[in-house]
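**Student:** Model the following, please.
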Amino acid sequence: MTTANRQPEVTGVLSWFPLDLPLTQRVIALFVSKWIIGALRPLVQLKVPDLLSDGPRSAEEIAEATGTNADALFRVLRCTAAAGLLVEDSDGKFGLTPVAAGLGEGAPGGVRDMFLFASDPMMWRPYEDVLHTVRTGEPKFDQEFGMAFFDYLKQNPDSNTTFNRAMLQNRYPGSDRVLDSHDFSRYPRIADVGGGKGQFLAEVLKRHPGCTGVLCDQPQVVAEAAEVFEQAGVSDRVALAPTDFFESITPGCDAYLIKHTLHNWDDEKAAAILTRVREAIGDNPDARLFVIDMLLTEHGKWDIGKLVDVEMLIILGGRERDREEWNRIARAAGFEPSNDPAAGDLVLLEFRPV
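**Tutor:** Got it, this is the predicted structure:
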C-alpha cells in the first residue's frame, strides 16, 4: 500500500472503541458510551457492586436481592460485562473487576458518588440541546431548569446532597501532585476561597502543622465543614468564614487558595472574585494567590480540560483556560504571574499582587 492510499490512523477518543468501521462511520463508536453509562447507572443505584463484593452471583440471585426483573437485569449486567466493567463467567455469574469495585458504597478511593452525580438527569438533560448554547453562548442548564446551577442546588435538597457527596469524592490525581510539589509552610495563615467543605485545606494543614487556615464559602457550605477538619485532626487550626466571595473575602491571610472554583464562572465573574482576593491582600507584597485549576494546552493537542470545558459551558456558563486567559483575568484584578507550570493538567498557578 502506498503512502497515498494508506488509511490514516484513528486517534483520540475514537481509537478507544474496537469497532471495525470505515473512517467515515467511525463516529458511531461514540454511541457506545451512552449504552454503557445507561446500563451501569441502575447497577450502581441498586448497589450491585456491594452485592458482588463477597463473590460472583447470577442475574437471578441479584434480581431477588434487589427486587428487579431478572431478564432485564441480566441484559444490563451482560452489557456492562461486555464493556469490561464486570466479569461474566461460563456459569453465567457476574463478578467484580477492580473498576466496578470502586463503585461500591464506601469503597476506599471509590467514585460511586461522582458517577451518580455525573450521570444524574440534571447533568444529562442540558446535553439534549447543546445547540441552544452554541447559538446563544448561554448555559443550557439555565433554560432547561429555569435557574442557574447553584440556585437549583439550593432549591433541590436531594440534588444538592448528590453534588456535595460527589465533591467529597472528587480527588483528582493532579491534586496530590500539587500538594507534593508545593511547600505552603512559608504562609502562616492560608485562606481557601470557595473551598467547599474544606477537604483540600484540611490536607494542606495536615502536611504543614505550623500553618493555620480559613475556609471561605457560602454559609450553608461551611456549616457542614467541621467534620472534615475534625477527621483530619486540624479543627483547632481552622476558622470558618461564611461569606459570598463576590462581596468580600477574609483579609489578612498570607496565601489565598482557589481550587476548582474559578472555572465555574465566566471571565467577568472570575475577575470579580480575584478582585475581592486582591482587596483582602491589601498592601502585603509577600502574600500570594494560588489558583489550582486546569491549564489548557496549545492548539490541536489532546487535553481532558478541553472536554471538561464543554461541561462548564453548558452547565455553568464557566470555562477552562489557557495561560494567556488566566493571566488576563489575574491582571484585571491586580496580580501578575510568578510561576510557569506545564500545561495539560491540574496545576498550581502562583500570582503576586501588584
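
**Student:** hey, let's count contacts and neighbours off CA atoms from now on
**Tutor:** OK.

**Student:** my guess is residue 111 contacts residue 101, does it?
**Tutor:** No - using CA atoms under 8 Å as the test, residue 111 is too far from residue 101 to be in contact (9.5 Å).

**Student:** Going along the chain, name the strands of the stretch 201-350 of the chain.
**Tutor:** With strands called from DSSP state E, counting those that start in this stretch, the stretch 201-350 of the chain shows them at 212-217, 238-242, 255-259, 288-295, 335-337, 345-353.

**Student:** To residue 140, which of the ones you listed lies closest?
**Tutor:** Relative to residue 140, the nearest member of those by CA to CA is strand 288-295, separated by 22.6 Å.

**Student:** orientation of the closest one relative to strand 255-259 in degrees?
**Tutor:** 20 degrees (axes from the mean of the first three to the mean of the last three CA atoms, to 10 degrees).

**Student:** Look at residue 191 and give its secondary structure.
**Tutor:** strand (DSSP: H, G, I helix; E, B strand; the rest coil).

**Student:** got CSV for the strands of the stretch 201-350 of the chain, with distance to residue 135 and mean neighbour count too?
**Tutor:** Listed next are those as CSV, based on distance: least, CA to CA, whole Å; neighbours: other CA atoms under 10 Å:
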stretch, distance to residue 135, mean neighbour count
strand 212-217, 33, 25
strand 238-242, 37, 19
strand 255-259, 30, 25
strand 288-295, 26, 24
strand 335-337, 34, 19
strand 345-353, 29, 22
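
**Student:** Residue 280 is nearest to which of those strands?
**Tutor:** Once those are compared by CA to CA, strand 255-259 is nearest, at 9.2 Å.

**Student:** tell me how far the closest one is from the chain's mean position?
**Tutor:** In terms of CA atoms, centre = their mean, to the nearest Å, the centre of strand 255-259 is found 17 Å from the chain centre.

**Student:** want to put them side by side, so please do this one too:
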Amino acid sequence: MKEEAAVGAGRSEVRRLAEMSNLYTPWSLRTAVTLGLPDLIAEGPEGVLGIEELGERSGTDIDALRRLTRHLANLGLFEEVRPDGLRLTELGEALRSSHPAKMAHFLDQGDAFIRSNDAVIPAMADSIRTGGAAWESVFEKNLWESLAADQALSASFDRTMSQHADILGRRLAGTREWTEVGSVVDVGGGSGQLLANILREHAHLKGTVVDLPDTVGRAAEIFDAAGVSDRADVVGRSFFEPLPAGADAYLLVHVLHNWPTGEAAKILRGCAEATGATGKVLVVDQVVDLEGHPAPFVSTQRDLCMLLMVGGQERTAAEFEALGEEAGLRLVSVTSLGPDGNSLLEFESREQRSR
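**Tutor:** Next up is the predicted model:
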C-alpha cells in the first residue's frame, strides 16, 4: 500500500511538472488572441458563434481551429453552448481587445515588440550563464540599439509602454501623493500617457515628461486628448542628461528596473540634483521582499524578464534604500499599489530630513 501511495504521489508531481513546463497552453492563448478569436466570438449573435463561421471570419482551417478551441475550452476560456457553438467564459472575456487589462495586446504575436519579447525567452539559459541580457544573444544588439535601428519595433515598443502607462497611471492618479505637490516631472515617461492620466485627475498639477525626442513625439497629441495641454510640457532628452530643475516631485515609473545598479543610481542621482533639498523622488517598481507582497509570482517573473530583456532587475527594499543613499536620497516609505505587486517608493533629500 505504501508503494502504491508513493507511485500515486509521484504521478501527481509529474503531472504538476508537466503542466508547469507545457508550452502549448501559453501559445494557445497567444494564437487565439493573434487570430482575434475572443473578439469574433463576442461579436456573434448573443455572444455565440459557430465553429465554421468562426473559421471563415478568422481565415483558419476548420479542423485545426476546432482542435485549438477544444483545448481553450478545457482551460475554461470558451464554452460549447450548442453543437459547434462557442461562447466566451468570464475568464475568456479578459482576452478581448476592449478589456481594460489589455491582456490581448500583451499576447498578440502580430505586434512587433511582443513577438520579439517572446522570442527572447527560449534564450534564458544564456542570461543565467552570463548574467547579461538574452536579447543581445538573440538579436545581436541590445534592446535600445534594436529600437533605434527599427522604426516599426520602436513604435510597437512605445505602444506597449503606453498600454502599461495607461493602466498604472489611472491607479497612481488615485493616490494622495499629488495633493502635496504642485509640479511633477515624469522621468522616462514615454509618450506622456501616464502623466496625462495624473494631470487629468488633479487640476492643480503641472507636469513635464522627459524622454528621448522620438519617444515624446506623440505627447502633445496625448495631452491634448486628455485636456491637459495647458498644464503639460515635453523635454526631449535622455534622462542621463541634466533634468529640468525645481519641480516638487520627480517620478520614475518602471525605469530603474531596466538598469543595473550603476546606471540606476545615476538616474536617481539626476533626480536628486534636480529636485534639490525640498522635493521628493517617487519610484514605482516591484519590491520583491515586500511583506505581504500581493503577487510574489509576478514579482519573480518580472525579475527574470528584466534580466533577459535588458540586464536589469527588480529589487528588494534594502537594495532600493542603498540606491537612494548612493544618490543622496533617503527612502521614506514603501506603499503597495495593488494586486499586481507594484509599489510606490518615496525618497527625499538627506538634507531635507536633517533640517
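
**Student:** can you redo the strands of the stretch 201-350 of the first structure as a markdown table with distance to residue 57 of the first structure?
**Tutor:** Formatted as a markdown table, the strands of the stretch 201-350 of the first structure follow (distance: least, CA to CA, whole Å):
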| stretch | distance to residue 57 of the first structure |
| --- | --- |
| strand 212-217 | 45 |
| strand 238-242 | 47 |
| strand 255-259 | 42 |
| strand 288-295 | 41 |
| strand 335-337 | 56 |
| strand 345-353 | 40 |
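
**Student:** Minimum distance to residue 321 of the first structure: which of those strands has it?
**Tutor:** Closest of the strands of the stretch 201-350 of the first structure to residue 321 of the first structure is strand 288-295, at 5.9 Å (criterion: CA to CA).

**Student:** Tell me which of the strands of the stretch 201-350 of the first structure sits nearest to residue 275 of the first structure.
**Tutor:** Comparing the strands of the stretch 201-350 of the first structure by CA to CA, strand 335-337 comes nearest, at 9.1 Å.

**Student:** Of the strands of the stretch 201-350 of the first structure, which is nearest residue 2 of the first structure?
**Tutor:** Residue 2 of the first structure lies closest to strand 345-353 among those, at 38.3 Å (CA to CA).

**Student:** Give the aligned range of the closest one in the second structure.
**Tutor:** Residues 341-349 of the second structure are the counterpart of strand 345-353 of the first structure, counting by TM-score structural alignment.

**Student:** Contacts for the matching stretch, please.
**Tutor:** 272, 276-287, 293-296, 298-299, 324, 328-337 (CA atoms under 8 Å, 6 or more residues apart in numbering).

**Student:** repeat that for 6 Å
**Tutor:** With contact meaning CA atoms under 6 Å, 6 or more residues apart in numbering, stretch 341-349 of the second structure is reached by 277, 280-286, 294-295, 329-337.

**Student:** now stretch 277-289 of the first structure
**Tutor:** 251, 254-256, 350-352.

**Student:** Please identify the buried residues of it?
**Tutor:** 277-281, 287-289 (16 or more other CA atoms under 10 Å).

**Student:** ok, so of those residues, who is nearest residue 30 of the first structure?
**Tutor:** Checking these against residue 30 of the first structure with CA to CA, the nearest one is residue 289 at 40.1 Å.

**Student:** what do we get in the second structure for that closest one?
**Tutor:** Aligned counterpart of residue 289 of the first structure in the second structure: residue 281 (TM-score structural alignment).

**Student:** ok, its match to residue 258 of the second structure distance?
**Tutor:** With distances taken as CA to CA, to the nearest Å, residue 281 of the second structure is found 17 Å from residue 258 of the second structure.

**Student:** And the helices in the stretch 101-250 of the first structure, which stretches?
**Tutor:** In the stretch 101-250 of the first structure, the helices defined using DSSP state H, counting those that start in this stretch lie at 112-118, 121-124, 130-136, 140-145, 149-155, 157-169, 173-181, 199-207, 219-222, 226-232.

**Student:** corresponding residues in the second structure for the third one?
**Tutor:** Aligned by TM-score structural alignment, helix 130-136 of the first structure falls on residues 124-130 of the second structure.

**Student:** Run through who's touching the matching stretch.
**Tutor:** By CA under 6 Å, 6+ apart, stretch 124-130 of the second structure touches 133-134.

**Student:** Could you check how far that stretch is from the centre of its chain?
**Tutor:** Distance, stretch centre to chain centre, for stretch 124-130 of the second structure: 22 Å (CA atoms, centre = their mean).

**Student:** Check stretch 26-45 of the first structure too.
**Tutor:** For stretch 26-45 of the first structure, the distance to the chain centre is 20 Å (CA atoms, centre = their mean).

**Student:** Looking at the second structure, name the residue matched to residue 111 of the first structure.
**Tutor:** Using TM-score structural alignment, residue 111 of the first structure pairs with residue 103 in the second structure.

**Student:** Quick one: neighbours of its match, just the number.
**Tutor:** By other CA atoms under 10 Å, the residues close to residue 103 of the second structure number 17.

**Student:** now residue 66 of the first structure
**Tutor:** Close neighbours of residue 66 of the first structure, defined as other CA under 10 Å, add up to 16.

**Student:** Kindly report the same for residue 162 of the second structure.
**Tutor:** For residue 162 of the second structure, the number of neighbouring residues by other CA under 10 Å comes to 19.

**Student:** now it: how far from residue 188 of the second structure?
**Tutor:** Counting by CA to CA, the gap from residue 162 of the second structure to residue 188 of the second structure is 12 Å.

**Student:** again with residue 306 of the second structure
**Tutor:** 16 Å.

**Student:** Now residue 87 of the second structure. Nearest residue, chain neighbours left out?
**Tutor:** Excluding the flanking residues, the one nearest residue 87 of the second structure by CA to CA, 6 or more residues apart in numbering is residue 48, at 4.8 Å.

**Student:** next one: residue 139 of the first structure
**Tutor:** Excluding the flanking residues, the one nearest residue 139 of the first structure by CA to CA, 6+ apart is residue 314, at 4.4 Å.
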